[in-house]
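S.K.: need coordinates for the below:
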Amino acid sequence: MTAQIAAITNQIIIFAILMAIGFIAAKTDIFTKDALNTLSRLIVKIILPALIFSVVAGSGVTAREFLISGRFTMGVVFCFSLLILASVAMSKLCKLEGKSANIYVALLTFGNMGFMGIPLIQAIFKEPVAQVCIAVYTLVDMALLWTFGVYLCSRHQKNSNPLHAVRNMLNPTTVALCIAFIIMLFKIPVPDLLMSTIAGTGGTSKYLTLMYLGGALAYVSVDNIIKKPSILVSTIVKMLVLPVIVYYFLGFFLPQIPRTILTIIVGLPSMTTVAMMATTYQSDDEYATEMIFVTTLASLVTIPIISVVTNMMA
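M.R.: This is a model prediction of the structure:
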């Protein structure tokens, strides 16, 4: 476990450096808002799908190994149920209404798995079970994000309908995920040259996305955040309290590695994609950006803390 804490600490330091580079680039006009928007589209439409495809299709996991992952799937369902219930309760305690309440639930439910979670998990765990965990979680996460998540971001609109969100599942990330699952389950060979190209493209995710996050943070108003105590309170609940609760209860039915992976995922900062969805559906994108700002910065401290605390609980 000491080696795990060291690995997490090393990754967090790398994350901090990359975010600092992006922040400085924004402050020196290398990353303008237009440049960040272009980079965001590149990441979401090309780099993230390439990362997910290479992780799932190139995992070497057999169909049998994937199909016996029922207990981990139960753990994923438990985590999402807890996150949704906690976010709804917290939104009422914080007296949020309308767009802000809707986007709040989405921000607490969905963590930054693609941009931060996958690179972090891959750096810490080399065992094949980690690839299974990433594949299973990503499948559930993407299905919920592009249905329930879209509904939350658009439910304030008069013509909002949960069924309309299903069509939003047809995007580069979910298509890449579905193709990768078919390749993994049926052991379809992929030419090495093609796989190495896709893996190399996806491998840039950690560097580009963290520099993007650092650049985006440079355009957030800290004064507005101070006036919204709900953001600060929720950060503590999402990134410190809930991961400890999850780690404790998962210990009753999950082995140590899947248990730790899910704990890390629950403690991830809010998903950047939620802010993009909020903008698309004219929801409270300002609140979303501010929450992502705070949770992303906080994660540089809270993830190592959770690692130490769970190490003591093990």
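
S.K.: contacts, neighbours, all on C-alpha from now
M.R.: Fine.

S.K.: residue for residue, what is the longest helix the chain has?
M.R.: Longest helix in the chain, counting residues (DSSP state H): helix 285-313.

S.K.: against which helices or strands is that one packed?
M.R.: Of the remaining helices and strands, those touching helix 285-313 by 3 or more Cα pairs under 8 Å, 6 or more residues apart in numbering; DSSP states H and E are helix 2-27, helix 98-109, helix 229-236, helix 242-250, helix 272-280.

S.K.: determine which stretch of those is the most buried.
M.R.: Each of those was scored by mean neighbour count; the highest is helix 98-109, a mean of 24, by mean count of other Cα atoms under 10 Å.

S.K.: and this one, so I can compare the two:
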Amino acid sequence: MSITIICLQLLQLLMMICLGFVIGKCHLFHHHFSNDLTKFVLNITMPFLILSSVTTSHFDQLPILDILYASFLLVILLPIIAYIIIKVFHIQKDASLHMFMISYPNVGFMGFPLIQSIYGQGALLYTAIINIGFNISLFSIGIFMMNYQNKHEFHFSFQKIITPGIISSLLALFIYAFSITIPSPIANFCTNIGNMTTPLSMFIIGLTMSQYHLKQMLFEGRVYLFCIFINFILPICFMPLFQFIQNNIVKGIALIILAMPVANSAALYAKTYHQNEQLAVQTIFISTLLSVITIPLLVYFFLI
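M.R.: Model (predicted):
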């Protein structure tokens, strides 16, 4: 694994984000364009990206125990740690949002593209399995977190969990489990559609950031401290737990996922559940910028 390659990949992702930001500031599209594009990525291109991980790759035996252990750390333990952090540091203002932002890294929009670029197409299946847990958690624990300080009654909806991403992940597992051979035209179709995910995902992040004033987002010291904590310090704290993962690819995926910037869903949930939307977008923006530095550092010190 070359640290130079990782830095170049992150730089390319950042350039795509910058393009989305500039185009957003130029107001070339209707304000609903970003929402429609987000739905297109989440419901169309990303499911095909997940399917392409099994239609064009050959796998050895799946390291299921390592994947389940990594899923437990990232999906179950991480929200518990987030709650403890809020209590220990006596965070009162925007406590719900802070818990959410600690618990949900940007697996979809940045995790899949970056992990694919580092470990190849085959690693997407491992990531997709872990992401199933994140999706289930997002529509259950995530909603509960956002209502932690609200008087809104918590409602769990099973229908919200059955998303195209979940369906494609389960279908990918089915294809893998039964060693189903996919005809090359279909496999190439899945790959071509799935390859749209990376540029569009980064473009969406840039469009989202362009809706806010750049100076207002950049100059907030407390947000920088929070982003350094979740981008860099928290993954380091988890490293002793990651050492129990035997498969090096799964270990790398777990670390990279935890080092991802805050998920875009933080802004969507903040708006839906009457939280501080500006803080959410500001944290997404700064943590995404810092990840260009923090992810290569973590990979260099712990994975190479």
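
S.K.: what would you report as the TM-score here?
M.R.: The pair, once superposed, lands on a TM-score of 0.87 when counted by TM-score structural alignment, normalised by the length of structure 2; 302 aligned residues with a Cα RMSD of 2.6 Å.

S.K.: now tabulate the helices and strands packed on helix 285-313 of structure 1 in CSV and tack on distance to A298 of structure 1.
M.R.: Output for those, formatted as CSV (distance: least, Cα to Cα, whole Å):
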stretch, distance to A298 of structure 1
helix 2-27, 11
helix 98-109, 14
helix 229-236, 8
helix 242-250, 14
helix 272-280, 15
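
S.K.: who wins for proximity to H164 of structure 1 among the ones you listed?
M.R.: Distance to H164 of structure 1, taken as Cα to Cα, is lowest for helix 272-280 among those, at 14.5 Å.

S.K.: just give me the match in structure 2 for A199 of structure 1.
M.R.: Matched to structure 2 by TM-score structural alignment, A199 of structure 1 sits across from T191.

S.K.: now that match: how far from I115 of structure 2?
M.R.: To I115 of structure 2, T191 of structure 2 is 16 Å away according to Cα to Cα, to the nearest Å.

S.K.: ok, now C18 of structure 2?
M.R.: Distance, C18 of structure 2 to I115 of structure 2, by Cα to Cα: 21 Å.

S.K.: hmm, back to that, and the helix or strand harbouring the match of A199 of structure 1, how far from structure 1 on average?
M.R.: Per DSSP states H and E: T191 of structure 2 is located in helix 184-194. Overlaying structure 1 shows helix 184-194 of structure 2 at a mean distance of 2.1 Å from the equivalent residues (mean Cα distance after the TM-score superposition for structure 1).

S.K.: that helix - contacts with which helices or strands?
M.R.: Under the contact rule (3+ Cα pairs under 8 Å, 6+ apart), helix 184-194 of structure 2 is packed against helix 46-55.

S.K.: now the angle from the helix it packs on to helix 184-194?
M.R.: 140 degrees (axes from the mean of the first three to the mean of the last three Cα atoms, to 10 degrees).

S.K.: contact partners of helix 46-55 of structure 2?
M.R.: For helix 46-55 of structure 2, the surrounding residues in contact (Cα atoms under 8 Å, 6 or more residues apart in numbering) are 108, 121-125, 128, 164-165, 167-169, 171-172, 175-176, 181-182, 187, 190-191, 193-195, 197.

S.K.: can you give me the buried ones in the helix or strand that that helix is followed by?
M.R.: Downstream of helix 46-55 of structure 2, the first helix or strand assigned by DSSP H and E is helix 64-71. Judged by neighbour count using 16 or more other Cα atoms under 10 Å, the buried positions of helix 64-71 of structure 2 are D66, I67, L68, Y69, A70, S71.

S.K.: which residue in structure 1 lines up with the fourth one?
M.R.: Using TM-score structural alignment, the equivalent of Y69 of structure 2 in structure 1 is M74.

S.K.: how much space separates that match from L51 of structure 1?
M.R.: The value you get for M74 of structure 1 to L51 of structure 1, if Cα to Cα is used, is 25 Å.

S.K.: equivalent analysis for I12 of structure 1, please.
M.R.: Distance check for I12 of structure 1 against L51 of structure 1: by Cα to Cα, it reads 20 Å.

S.K.: then I303 of structure 1?
M.R.: Distance from I303 of structure 1 to L51 of structure 1, by Cα to Cα: 22 Å.
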